[in-house]
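S.K.: Need the 3D shape of this:
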Amino acid sequence: MGAIYRHNLPQSQGGQFLTDSGLETTLIFDNGLDLPCFASYPLLDSVSGRQTLRAYFERHLSIAADNSTGFVLEAPTWRASRDWGAQLGHSASDLERFNGAAIALLADIRGTAGAISPIVISGNIGPRGDGYRPDTAMSADEAEAYHAEQIKWFAATAADMVSAFTLSTVNEGVGVIRAASAAGIPSVVSYTTETDGRLPDGTPLGEAIEQTDMATAGAAAYFMVNCAHPDHFRAALETEATWLKRVWGVRANASRLSHAELDEAEELDPGNPAELGRDYARLKQMLPNLRVYGGCCGTDHRHVEAIADCCVHHQGPH
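M.R.: Reported below is the predicted structural model:
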């Protein structure tokens, strides 16, 4: 646990950070876009696509400006790794270009964001398989080898860190962290949980974080939880365990539906933004280092506004 402040990320200095919401669900349900494989990175190939992404991020950045917080800009690259890219007909060189273009877009957005500070650029990594099902069960070595490719691409850009979201196994989290350490870039791992507060492979959330830290000598900058409603994992936080201090961020779903139900849903369930904001305020009481607030499936800028209203205070670090 002694490595928590190893990385010189602005998040390590305290303060509070907003981030974005459910990018892909917003693009599909609000913008009416078709995203095969739930991949947003192909939008980077067109002027209109880049404009759509820019408008999305700038809408969220305006909330940070209103609340005097920092912001974590997550690249639209959750599916921009080898296996998913192959399904979309993209080669490794194509994917390297897409990942680089994503960070370049975010760097440009950061450069025109005015007084919002600090803004951290994160290379976003998704699971090799389906994040809801541990169906691509890898060893830690296999996960490291797979994710090292995308992480090396990010390490050659202006990205400040990499974040792996919606991971469902400890081995994949360990692999990401090891690959990032080898590439010399800070890493964050975000696990998803089912309605029982356990990872999709059955591991309790707290055990997953403890096992990941043990296997990596605490090398991750911090951990997050994403793609689950607070009701699904709140009970897992009802403890005095040390691992709670390692959870610095939450990107929850607005919907209380299970992953299986979300997979089958044909309409968006946006939940209740104000209620979600209050749920985050409760999480903040349970997570002593919670400082990065955003949303996941079914959320949009309204949810981030509500979360900011309930959680952000202007007196600095808490």
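S.K.: from here on, contacts and neighbour counts on C-alpha atoms
M.R.: Noted.
S.K.: Please, where are all the helices along this protein?
M.R.: 23-25, 47-67, 82-87, 92-111, 140-155, 170-183, 205-216, 230-233, 259-264, 273-286, 301-311 (DSSP state H).
S.K.: Pick the most deeply packed of these.
M.R.: Each of those was scored by mean neighbour count; the highest is helix 170-183, a mean of 25, by mean count of other C-alpha atoms under 10 Å.
S.K.: Point out the other helices and strands that that helix packs with.
M.R.: Applying 3 or more C-alpha pairs under 8 Å, 6 or more residues apart in numbering; DSSP states H and E, one finds that helix 170-183 contacts helix 140-155, strand 161-167, strand 187-191, helix 205-216.
S.K.: wait, what's in contact with the residue nearest in space to the middle of the chain?
M.R.: In the chain, the centroid-proximal residue (C-alpha atoms, centre = their mean) is Phe165; its distance is 4.6 Å. By C-alpha atoms under 8 Å, 6 or more residues apart in numbering, Phe165 lies in contact with 78, 124-127, 189-192, 226.
S.K.: The structure of the following sequence is requested for comparison with the preceding one:
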Amino acid sequence: MQQLLKDNNLILMEAAIVEPLRRSVDIQLHPRLVNAPLIYEKAGRAALAGLYQGYMDIAAAAQKPFLMCAPTWRANRERVTETGIKTSINIDAVHFLQELRELQGAEKNNIRIGGLIGCKNDCYKPEEALSATEAEAFHAWQVEQLQQSGADFIIAETLPAIEEAIGVARAIEQSGLPYFISFVIMRNGCLLDGTSLETATSVIDVNTLRQPLGFMVNCAYPGFLCAERQPPELFNRLVGCLANASSLDHCDLD
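M.R.: As a prediction, this is how the structure comes out:
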């Protein structure tokens, strides 16, 4: 993964997966696990495959590497246990994407698969975020499952607060897999808890023995990054933007 970043000045990632599913009349998202259980349903697998395939086709046409993430955003131990679903759901979700990748012919060599982790609670409410110690313990089980899955990397997304981000980074670094940390930001370019991106990236780098490959922002309009006001050094570590199409604040989105 490190070499992939060094060798390419542009890498594509999937766009929305959950949102088009949420608006589909044929698909029912799980109230706790969101899109993860769809891998066990015929219609759900077809819907997921169609979305991922569309993004893979775009990357292939552009002749760019492509990163795609398993639908495991909410498949943490707490939610998996309370719903009674198969405890192998994280592993099964990664295997589902690996099967899709195998269908891509020569293009499969340009595709990397990530295990996706989300925060424990509401990603738009930083006051609900875990402490670093709590987060390291809470996310450890899912990290272990994704490590066993054969994923190429792990990415923690939709992190609204620095404390939980530190903890999940510490949990992931123990897996030995390359990883990314991605924050939700406000329109002033800061995390939802008010931490600047410069501070957030520096704090995580200092508090981990094996640092992330890079940092990203997600679920925010591109302009929220305020790139022109960020210190240039930030972009040595900030490597990606998974943007919203809407410029509305998070509280105004449906």
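S.K.: could you dump the helices of structure 1 to TSV with distance to Met161 of structure 1?
M.R.: Converted to TSV, those look like this (distance: least, C-alpha to C-alpha, whole Å):
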stretch	distance to Met161 of structure 1
helix 23-25	19
helix 47-67	18
helix 82-87	20
helix 92-111	11
helix 140-155	8
helix 170-183	9
helix 205-216	17
helix 230-233	26
helix 259-264	28
helix 273-286	24
helix 301-311	22
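S.K.: Which of those sits closest to Tyr132 of structure 1?
M.R.: helix 259-264 (6.2 Å; C-alpha to C-alpha).
S.K.: The counterpart of Gly167 of structure 2 in structure 1 - nearest residue in space that isn't next to it in sequence?
M.R.: Matched by TM-score structural alignment, Gly167 of structure 2 corresponds to Gly175 in structure 1. Spatial nearest neighbour of Gly175 of structure 1, excluding adjacent residues (C-alpha to C-alpha, 6 or more residues apart in numbering): Glu144 at 3.8 Å.
S.K.: ditto for Val18 of structure 2
M.R.: Asn35 is the one closest to Val18 of structure 2 (C-alpha to C-alpha, 6+ apart), at 6.6 Å.
S.K.: What about the aligned residue in structure 1 for that neighbour, how many residues nearby?
M.R.: Matched by TM-score structural alignment, Asn35 of structure 2 corresponds to Ser40 in structure 1. Other residues lying near Ser40 of structure 1 total 23 when counted by other C-alpha atoms under 10 Å.
S.K.: what does the one 5 residues further on give?
M.R.: Here the number of neighbours of Asp45 of structure 1 (other C-alpha under 10 Å) works out to 13.
S.K.: for it, what are its contacts?
M.R.: Residues near Asp45 of structure 1 by C-alpha under 8 Å, 6+ apart: Phe98.
S.K.: Distance check, it against Gly100 of structure 1.
M.R.: 12 Å (C-alpha to C-alpha, to the nearest Å).
S.K.: now do Ala115 of structure 1
M.R.: Where Gly100 of structure 1 is concerned, Ala115 of structure 1 sits at a distance of 25 Å (C-alpha to C-alpha).
S.K.: same thing with Ile177 of structure 1?
M.R.: Ile177 of structure 1 is 20 Å from Gly100 of structure 1, by C-alpha to C-alpha.
S.K.: my guess is the match of Gly167 of structure 2 contacts Ala140, does it?
M.R.: Yes. Using C-alpha atoms under 8 Å, Gly175 of structure 1 is in contact with Ala140, at 4.7 Å.
S.K.: Quickly list what's touching both of the two.
M.R.: What both Gly175 of structure 1 and Ala140 touch, as defined by C-alpha under 8 Å, 6+ apart, is an empty set.
S.K.: which residues of structure 1 does stretch 137-157 of structure 2 align to?
M.R.: Stretch 137-157 of structure 2 maps onto residues 145-165 of structure 1, going by TM-score structural alignment.
S.K.: Skip the chain neighbours and tell me the closest residue to Gln98 of structure 2.
M.R.: Nearest non-adjacent residue to Gln98 of structure 2 (C-alpha to C-alpha, 6+ apart): Ile113, at 7.4 Å.
S.K.: next one: Gln142 of structure 2
M.R.: Asn76 (5.5 Å).
S.K.: List the residues that contact the aligned partner of that neighbour in structure 1.
M.R.: In structure 1, Asn76 of structure 2 lines up with Ser81, judged by TM-score structural alignment. For Ser81 of structure 1, the contact set (C-alpha under 8 Å, 6+ apart) comprises 95, 125-126, 128, 147, 149-150.
S.K.: And Ser81 of structure 1, how close does it get to Glu142 of structure 1?
M.R.: Ser81 of structure 1 is 14 Å from Glu142 of structure 1, by C-alpha to C-alpha.
S.K.: Could you do Arg282 of structure 1 as well?
M.R.: 38 Å.
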